[in-house]
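J.: 3D model of this:
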Amino acid sequence: MKIISMIPARYSATRFPGKLMQDLGGKTVIRRTYEATVATNLFDDVFVVTDSDIIYKEIVNNGGKAIMSIKEHDCGSDRIAEAVADLDIDIVVNVQGDEPFTDAGSLKKLIEVFKDDHDKTIDLASLMVHITDDEEIKNPNTVKVIVDNTNFALYFSRSVIPFARDKAVDVKYYKHKGVYAFRKAALLDFYRLPMLALEASEKLEQLRYLEYGKRIKMVETDVQGVEIDTPEDLERANKLWK
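T.: Next up is the predicted model:
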């Protein structure tokens, strides 16, 4: 299989504009993410996909590979789909631009899912982390996922799922990490299909796949990482980098 990684990168993030160009240990966040992804040695190629001249030049001028988006896009999957439409690939892994602490072990687990899927029952795969902190579980910025007994996703939500009506039941809560591995065909299907009510309501693009009957295999990892969504996250990331 030919496997590449695409890193979608918007400059004007809602909560922290310009976050990908902030300094992290002497290099920008997006450059750290790109270099960490390349360093995993898991991919035939790695690209940053962006709508920003600033981000494009940051990657290319430092020896990396970047692609400029042609159209306006509402989500990272759409941006990637446009970029890979004419590429001869089998699997594309979406690494978030604001996650510079990319974990090779977790990405390898995602890729292995497809190597073992001889009947091609999996359209895409993604990561989840077991969480126990009550505040994190209740936080709408923490996207939760519930799975069936074979770890296929049943639903994603900003709400607390499952709701523990019976406190005696030992329920595990999982946080969804926005790292995806797609079959190319599934990604292009996503790009062509219109948004439906659940995705529009929760503002979670992965729900579009479930609403159209796609199968998402969830892979558990114990690596939390640091997602840089706020200036406080960046401060934590710099401390961790040191």
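J.: CA only for contacts and neighbour counts going forward, please
T.: OK.
J.: Show me the contact partners of the longest strand seen in the chain.
T.: Among the elements of the chain assigned as strand by DSSP state E, the one spanning the most residues is strand 173-183. Applying Cα atoms under 8 Å, 6 or more residues apart in numbering, the external contacts of strand 173-183 come out as 90-96, 110-111, 123-132, 137, 142-146, 156, 161-162.
J.: And the residue located most distally from the centre of the chain, how close does it get to N149?
T.: Distance from the C-alpha centroid of the chain, by Cα atoms, centre = their mean, peaks at A168 (33.6 Å). Distance, A168 to N149, using Cα to Cα, to the nearest Å: 20 Å.
J.: again with R192
T.: R192 is 30 Å from N149, by Cα to Cα.
J.: cool, L234 as well?
T.: 37 Å.
J.: okay, those two: which has more neighbours?
T.: For L234 versus N149, the count of surrounding residues by other Cα atoms under 10 Å is larger for L234: 20 against 6.
J.: give me every residue that touches the more buried one.
T.: L24, I228.
J.: hey, where'd the strands end up in the protein?
T.: Using DSSP E, strands in the chain cover 3-9, 23-24, 27-28, 45-50, 66-68, 91-94, 124-131, 144-147, 153-157, 173-183, 216-220.
J.: what about the longest one, distance to the chain center?
T.: Taking Cα atoms, centre = their mean, to the nearest Å, one finds strand 173-183 lying 6 Å from the centre of the chain it belongs to.
J.: Next, the second sequence, to be compared with the first:
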Amino acid sequence: MDAIINGYSWVGDNEDPHSINIPKVITNERDELVYMSRAALPGFKDTKCAPSRYKKQVCIYAFTREELAAFRGFGRKSELEFSEDIEILRFLELGKTIRMVETQPGSLAVDVPEDVAKVEAALRRAGQVPA
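T.: Below is the predicted model:
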């Protein structure tokens, strides 16, 4: 299959789906990426239609050399990529299919300096770094 692969998991109870540091994922029923945003998506008009949980991006990618060349060959950030600061959106604007694969929750991302302490604490708890 000719598709980009990207991971997602569900936003955890201890995470804020409105955080701009967590890219939220919208997929269709075939688990293909429809859109990704730093805004809490999907939106809703009526609170009875509000999502009970949100999907978030896990930055694990798989793509062919040709797809990477097309990404680079675009020569600049696409409009959506520039606005959201999410590079996978360039592939969407190139018309590529992006297959989203669910991953296990519980990973910690380092997106802002404040995240470093959380990761270091988790590594200490796991015995991976000295106290």
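J.: related to what we said a few turns ago, just the buried residues of the contacts of strand 173-183 of structure 1.
T.: With neighbours counted by 16 or more other Cα atoms under 10 Å, the contacts of strand 173-183 of structure 1 contain buried members at 91-96, 110-111, 123-131, 137, 142-146, 156, 161.
J.: can you tell me which residue is nearest the centre of structure 2?
T.: Geometric middle of structure 2 (Cα atoms, centre = their mean) lands on Q57, at 1.9 Å.
J.: Under the alignment, what does that one map to in structure 1?
T.: When structure 1 is aligned by TM-score structural alignment, Q57 of structure 2 is paired with H176.
J.: Could you tell me where stretch 16-30 of structure 2 falls in structure 1?
T.: Using TM-score structural alignment, stretch 16-30 of structure 2 lines up with residues 136-150 of structure 1.
J.: can you list contacts of that stretch?
T.: 128, 131, 153-162, 173-176, 218.
J.: got a list of what G12 of structure 2 touches?
T.: G12 of structure 2 neighbours (Cα under 8 Å, 6+ apart): P105.
J.: 10 Å - rerun?
T.: R53, Y54, K55, K56, P105, G106 (Cα atoms under 10 Å, 6 or more residues apart in numbering).
J.: Show me which of those residues are buried.
T.: Using 16+ other Cα under 10 Å, the buried members of the contacts of G12 of structure 2 are Y54, K55, K56.
J.: and of those, the nearest to L80 of structure 2?
T.: Closest to L80 of structure 2 out of the buried ones among the contacts of G12 of structure 2 is K56 (17.5 Å), distances taken as Cα to Cα.
J.: re the thing from before, how close does the aligned partner of the residue farthest from the centre of structure 1 in structure 2 get to D16 of structure 2?
T.: In structure 2, A168 of structure 1 lines up with K48, judged by TM-score structural alignment. To D16 of structure 2, K48 of structure 2 is 20 Å away according to Cα to Cα.
J.: try I26 of structure 2
T.: Counting by Cα to Cα, the gap from I26 of structure 2 to D16 of structure 2 is 17 Å.
J.: what do you get for Q104 of structure 2?
T.: 18 Å.
J.: which of the two has more neighbours?
T.: D16 (13 against 10).
J.: Based on its surroundings, how many neighbours for the closest residue to E93 of structure 2 other than its chain neighbours?
T.: Using Cα to Cα, 6 or more residues apart in numbering and skipping residues adjacent in sequence, the residue nearest E93 of structure 2 is S78, 7.1 Å away. When neighbours are defined as other Cα under 10 Å, S78 of structure 2 has 19 of them.
J.: ditto for the one 3 residues further on
T.: Applying other Cα under 10 Å, we find 19 residues neighbouring E81 of structure 2.
J.: aligned partner of it in structure 1?
T.: The alignment partner of E81 of structure 2 in structure 1, by TM-score structural alignment, is E199.
J.: Okay, helices next: where are they in structure 2?
T.: 65-73, 79-84, 88-93, 114-125 (DSSP state H).
J.: Name the stretch among these that sits most buried.
T.: helix 88-93 (a mean of 20; mean count of other Cα atoms under 10 Å).
J.: what's the average distance of it to structure 1?
T.: Helix 88-93 of structure 2, aligned to structure 1 and superposed, deviates on average by 0.7 Å (mean Cα distance after the TM-score superposition for structure 1).
J.: quick one: contacts of that helix?
T.: The contact list for helix 88-93 of structure 2, computed with Cα under 10 Å, 6+ apart, reads 3-6, 33-37, 59, 61, 67-68, 70-72, 74, 76-82, 95-98.
J.: now with 7 Å?
T.: For helix 88-93 of structure 2, contacts defined as Cα atoms under 7 Å, 6 or more residues apart in numbering pick out F71, K77, S78, L80, E81.
J.: how much space between the aligned partner of R236 of structure 1 in structure 2 and R90 of structure 2?
T.: Aligned counterpart of R236 of structure 1 in structure 2: K118 (TM-score structural alignment). Here K118 of structure 2 is placed at a distance of 30 Å from R90 of structure 2 (Cα to Cα).
J.: Distance check, the residue farthest from the centre of structure 1 against S159 of structure 1.
T.: The gap separating A168 of structure 1 from S159 of structure 1 is 21 Å, by Cα to Cα.
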